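K.L.:
The sequence and its predicted three-dimensional model are supplied below.
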Amino acid sequence: MKKLLLILVGCTLIIALAACGSKTETGADGEKQKVIGVTMNNLSTEFTATLAKGIEEAAKAKNVKVIVNDGEGNPNKQIQQVETFIAQKVDAIIIQPLETEASSPAIEKAKKAGIPILNVNSITTAEPDAFVGSRDEESAELAIDYIAKMTGDKGNIVMMHGRPGQSAEIKRTTGAMDQLKKYPDMKLIAEQTAEWDRNKALNLMQNWLQAHKGQISAVFAQNDEMGMGALKAIEDAGLKKDIIVVSVDAISDALQSVKDGKLDATVFQNAKGQGAGAIDTALKIIAKESVEKEVFIPFELVTKENVDQYVTK
């Protein structure tokens, strides 16, 4: 009896290992599915979770299997996940890089292994096979132009940066600084990172309100999480009528805040569009079709006047 049990356990292990080593599964039509490994930079943020959902929905529509992993804000973890995808012999890899430099080895490892890899939403110094995302400079340009419109092209601005070294932070900073040159009477009087975090932004805004009493005309937060944190600090201080707040991403509670007349504006970044574009591009690369090296999806300014059309997107 004991011998029979050992044989059964052994067979079960062999079957399980065979299943783990298979890179494709048979779809409903009898054809083998393509398998794409996906590593997201941090699924705890609403934007990244929406981006991942866009990838999963597009993959399901194309009968593609995706393995979605969470990098949990750690570029080394993303590199390890890419190494696992390589070992699993997936057909392609999609990465939302956490940092331009620290995430670059993941690109290099995939290319060395001969597996197509593309970046979605963020860039790396190492060059992938393709990039699908948006021009982050554009989001900052739209935000600064709207602030200028609301303040009459003058006043003092503070800017909350995202995580240093991440491409969105770098490019949104560049876009904002370049755009501010067009408005000589608008002055940037303070800038600091709040690392995309709502609570850190709330604390930072409280400090700025104390350090620059009565001097701040507007806040540009490089994402909505920080924008909502800044807004809370401003509301708590009873200063909302005096300070314009604009941020980026158009996450659900930011859209509701715009609708309620609290957040002045957000800039819509089409997470689901980026996700669908990443799947389409990956499949073209797998099929050895020609693809654009860079696929850009435009940002869109969202204010109280047009917010209703974005609430259900």
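P.N.:
That came through, no problem. None of these values were measured; they are calculated from a predicted model. Numbers count the residues shown, from 1 in each chain.

K.L.:
When you work out contacts or count neighbours from here on, use the C-alpha atoms and nothing else.
P.N.:
OK.

K.L.:
For residue 184, which non-adjacent residue is spatially closest?
P.N.:
residue 154 (7.7 Å; CA to CA, 6 or more residues apart in numbering).

K.L.:
What separation is there between that neighbour and residue 188?
P.N.:
For residue 154, the distance to residue 188 (CA to CA, to the nearest Å) stands at 11 Å.

K.L.:
Which stretches in this structure count as helices?
P.N.:
2-21, 46-61, 75-88, 104-112, 136-151, 167-180, 198-211, 224-236, 252-259, 271-286, 308-311 (DSSP state H).

K.L.:
Any figure for the gap between residue 309 and residue 301?
P.N.:
Taking CA to CA, one finds residue 309 at 12 Å from residue 301.

K.L.:
Of the two, which one has the most company?
P.N.:
residue 301 (20 against 9; other CA atoms under 10 Å).

K.L.:
Contact partners for that one?
P.N.:
142-143, 265-268 (CA atoms under 8 Å, 6 or more residues apart in numbering).

K.L.:
which one of those residues has the most neighbours?
P.N.:
Neighbour max across the contacts of residue 301 (other CA under 10 Å) = residue 266, 33 neighbours.

K.L.:
Put this next to the first one:
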Amino acid sequence: MRTSKAICGLLLFIGCVLSPWSQAGVVAGISVSDLTNPYFVTMVRSLRDELQTTFGDDVRLLVRSSAYNHPRQVRQLEEFVAEKVDLIFLVASDEYKIGPAVKNIVSQGTPIFAIDVRASGATATITTDNMQAGEIACEGLASGLKTQGNILIINGPQVSSVIERVEGCKLALKQYPHLVVISDSLNGTASIEGGLESMAYALQAYSQIDGVFAINDRTALGAEQAIVQANANTLIMSVDGSPAARDALIQKRKSWLGTATQFPDAMSKEAVKIAAHWLESQDDVDVDVDEMRTEVLIPTKLMTPNNAQSFTAW
């Protein structure tokens, strides 16, 4: 392990702490998609706490946000290598485009653990079971619509998590011949503003929209604003389980049917557990690193107005 003094991270809320891991401090980097999204803020906080629990207090965590910009994320990974990090955690801006950079860094001995989104060539992958999330969300949407009506899918950035949620949703809806997907091409950019803009456009473009599947809660919250403004009778199902969506469900706001809940704490804990095992294995000359590659899928649960109180907010 590299020896280094604890240096505070880039963001004040991440903090830094001092640790006895083989008498040296572990240095880690994490690049996420969007630090304006509470989901990723929770993920980073959980990762920091789990690193401290696992390795002790002398942990240095560098935090970057790619804003879904691929060249920017490549530069961030290169910066982590220049900082001589021991571990990199990555929420990829693009599963395949990031592959060459990931493979190059991993080949030089620095492991990269893909979390939330797959990254080609990563040492390990830990994500929500996004196919299952899309399936249970759209099963719930079908039930809420009594298996008939027009459905709008508000898509998002084409990362693996979003692609798989939409695939899972469509798979669930195929069972119901009287449910029609009128569009899946609108990109709500995974944001409130994007959800509002996409929904406002769709309400003008289509005469009847009975249900919406939004790829995350921020998109859904924006869509809700447009639905309220148009006084439309449209039901929403989403993915995330964010505090804002939980509040909407507890308040039984008119449009909200539910959200397939993600568990960023569980994802971070699993990622650090796998990373720690990887570090320990480096002392074993008989270990085949390629054979250690693994993928962990964390299942989701459907949050509805009937059970939202029982879920713990991020």
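P.N.:
All right, it came through fine. Keep in mind the model is a prediction, meaning the values are calculated, not measured.

K.L.:
tell me, stretch 214-231 of the second structure lands on which residues of the first structure?
P.N.:
Mapped onto the first structure using TM-score structural alignment, stretch 214-231 of the second structure spans residues 221-238.

K.L.:
typo on my end, it should be stretch 121-136 of the second structure
P.N.:
Going by TM-score structural alignment: stretch 121-136 of the second structure matches residues 127-142.

K.L.:
Other residues contacting that stretch?
P.N.:
107, 111, 116-123, 168, 171-176, 179, 222, 248, 267, 269, 274, 277-278, 281, 291-301.

K.L.:
hmm, 7 Å instead?
P.N.:
By CA atoms under 7 Å, 6 or more residues apart in numbering, the residues outside stretch 127-142 of the first structure that reach it are 107, 116-121, 168, 171-172, 174-176, 179, 248, 267, 274, 277-278, 293-299, 301.

K.L.:
What lines up with the residue nearest to residue 184 of the first structure in the second structure?
P.N.:
Residue 154 of the first structure maps onto residue 148 in the second structure, by TM-score structural alignment.

K.L.:
ditto for residue 199 of the first structure
P.N.:
By TM-score structural alignment, residue 199 of the first structure lines up with residue 193.

K.L.:
Its match: neighbouring residues, count only.
P.N.:
So residue 193 of the second structure, with other CA under 10 Å, has 17 neighbours.

K.L.:
And for residue 277 of the second structure?
P.N.:
11.

K.L.:
ok, so what distance separates the counterpart of it in the first structure from residue 133 of the first structure?
P.N.:
Aligning on TM-score structural alignment places residue 277 of the second structure opposite residue 284 in the first structure. Residue 284 of the first structure sits 17 Å away from residue 133 of the first structure when distances are taken as CA to CA.

K.L.:
Can you tell me which of the contacts of stretch 127-142 of the first structure are buried?
P.N.:
The neighbour count (16 or more other CA atoms under 10 Å) marks 107, 116-121, 168, 171-172, 174-176, 179, 248, 267, 274, 277-278, 295-297, 299, 301 as buried among these.

K.L.:
what comes up buried for stretch 273-291 of the first structure?
P.N.:
273-283, 285.

K.L.:
same question, stretch 149-163 of the first structure
P.N.:
151, 153-163.

K.L.:
Go through the residues you listed and flag which are in strands.
P.N.:
155-161 (DSSP state E).

K.L.:
Please tell me how far residue 123 of the first structure sits from residue 303 of the first structure.
P.N.:
28 Å.

K.L.:
out of the two, which sits in the busier spot?
P.N.:
Neighbours per residue (other CA under 10 Å) separate residue 123 of the first structure from residue 303, with residue 123 holding more: 26 against 19.

K.L.:
so the more buried one makes contact with residue 167?
P.N.:
Yes. With contact defined as CA atoms under 7 Å, residue 123 of the first structure counts as touching residue 167 (5.9 Å).

K.L.:
Overlap in contacts, the two.
P.N.:
With CA under 7 Å, 6+ apart as the test, residue 123 of the first structure and residue 167 both reach residue 100.

K.L.:
other SSEs contacting the biggest strand by length in the second structure?
P.N.:
Longest strand in the second structure by number of residues, with DSSP E as the criterion: strand 179-187. Contact partners of strand 179-187 of the second structure among helices and strands, from 3 or more CA pairs under 7 Å, 6 or more residues apart in numbering; DSSP states H and E: strand 149-155.

K.L.:
try 8 Å this time
P.N.:
When contacts are defined as 3 or more CA pairs under 8 Å, 6 or more residues apart in numbering; DSSP states H and E, strand 179-187 of the second structure sits against strand 149-155, helix 192-205.

K.L.:
orientation of that strand relative to helix 192-205 in degrees?
P.N.:
130 degrees (axes from the mean of the first three to the mean of the last three CA atoms, to 10 degrees).

K.L.:
Now do strand 179-187 of the second structure against helix 217-230, angle only.
P.N.:
Using the same axes, to 10 degrees: strand 179-187 of the second structure against helix 217-230 is 110 degrees.

K.L.:
what sits up against strand 179-187 of the second structure?
P.N.:
Against strand 179-187 of the second structure from outside (CA under 8 Å, 6+ apart): 142, 147-157, 173, 194, 198.

K.L.:
got the buried residues for it?
P.N.:
For strand 179-187 of the second structure, using 16+ other CA under 10 Å, the buried residues are 179-181, 184, 186-187.

K.L.:
re earlier: from the buried residues of stretch 273-291 of the first structure, which two are the most distant?
P.N.:
273 and 285 (18.3 Å; CA to CA).

K.L.:
okay, now the residue nearest to residue 307 of the first structure when sequence neighbours are not counted: neighbour count?
P.N.:
Counting by CA to CA, 6+ apart, residue 259 is the residue found nearest to residue 307 of the first structure once chain neighbours are left out, at 6.2 Å. By the criterion of other CA under 10 Å, residue 259 of the first structure has 20 neighbours.

K.L.:
how about residue 259 of the first structure, what's its match in the second structure?
P.N.:
Checking with TM-score structural alignment, residue 259 of the first structure has residue 250 as its match.

K.L.:
Now for that match: which residues touch it?
P.N.:
Per CA under 8 Å, 6+ apart, neighbours of residue 250 of the second structure: 305, 308-309.

K.L.:
Residue 45 of the second structure -> the first structure?
P.N.:
Using TM-score structural alignment, residue 45 of the second structure lines up with residue 53 in the first structure.

K.L.:
For residue 165 of the first structure, see how far away that match is.
P.N.:
25 Å.

K.L.:
ok, residue 244 of the first structure to residue 208 of the first structure distance?
P.N.:
From residue 244 of the first structure to residue 208 of the first structure the distance is 14 Å (CA to CA).

K.L.:
Brilliant, that's me finished.
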